[in-house]
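>>> just need the structure, nothing else, for what follows:
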Amino acid sequence: MQLIECPWCGPREEVEFHYGGQAHVAYPEDPAALDDEQWAHYVFYRDNPKGRFAERWSHAAGCRRWFNAVRDTATYRFESVYHPDQPKPVIP
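Here you go, the predicted structure:
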């Protein structure tokens, strides 16, 4: 069982968390101006790299808060966690 560090609750078992997708995806400034293809791209298309990746996570069985994490998708190892209002870290 892997421990994930919740920024508010501390380390907890991974079964308490839910994955929320790619972090730092900006909402369109004028969503009404998007055509169907542009809207579909915003809703469905996400990066899928092998290696370090910024993601959103929810502590669903704990404080129920959202946070961001940098996780290596090849090893599943969490490298850092941070509050959603903090800027995206530089990922080489």
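
>>> contacts and neighbour counts: CA atoms only from here.
Will do.

>>> if I look at Q22, how far off is F53?
Noted for Q22: a distance of 8 Å to F53, by C-alpha to C-alpha, to the nearest Å.

>>> ok, now Q86?
In terms of C-alpha to C-alpha, Q86 sits 16 Å off from F53.

>>> so which of the two has more stuff around it?
F53 (19 against 9; other C-alpha atoms under 10 Å).

>>> surely the more buried one touches V70?
Yes. Under the criterion of C-alpha atoms under 8 Å, F53 makes contact with V70 at 5.4 Å.

>>> alongside the first, I'd like the structure of this one:
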Amino acid sequence: MRITCPLCGARDRREFYYKGAALARPAIDAGPQAWDDYVHLRENPAGRTKDFWQHEAGCGAWIIVTRDTVTHEVYATELASDVKRSAGA
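Just a heads-up that it's a prediction; the model follows:
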């Protein structure tokens, strides 16, 4: 599988470290159940997902990869900081 780093270009998957699903964090004042769900409950979907990856053996950037867990096709990559800014966070 090849992942395109927005800063470095297309690279082998082995340069990246998978960090988990790209989920929205609960509000700081969310109750304990919301935080427990965020930390401990994860789906294991077959199909399209958005995940956090770090370009560990490259520039170190955090990116969000939209990919298919069945076919390993990568649909899009974007800097996590750009996604956060566009979400108004």
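
>>> TM-score for the pair, please.
Once superposed, the chains reach a TM-score of 0.79 (TM-score structural alignment, normalised by the length of the second structure), with 84 aligned residues with a C-alpha RMSD of 2.0 Å.

>>> how about the residue nearest the centre of the second structure, what does it touch?
The second structure has F52 as the residue nearest its centroid, 2.0 Å off, counting by C-alpha atoms, centre = their mean. Neighbour list for F52 of the second structure: 18-22, 62-65, 80 [criterion: C-alpha atoms under 8 Å, 6 or more residues apart in numbering].

>>> can I have the buried ones of those as a ChimeraX selection?
The buried subset of these, as determined by 16 or more other C-alpha atoms under 10 Å, is captured in ChimeraX by this line:
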select :21,22,62,63,64,65,80
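
>>> now for the residue mapped onto G20 of the first structure from the second structure: which residues touch it?
Using TM-score structural alignment, the partner of G20 of the first structure in the second structure is K19. By C-alpha under 8 Å, 6+ apart, the contact list for K19 of the second structure reads 51-54.
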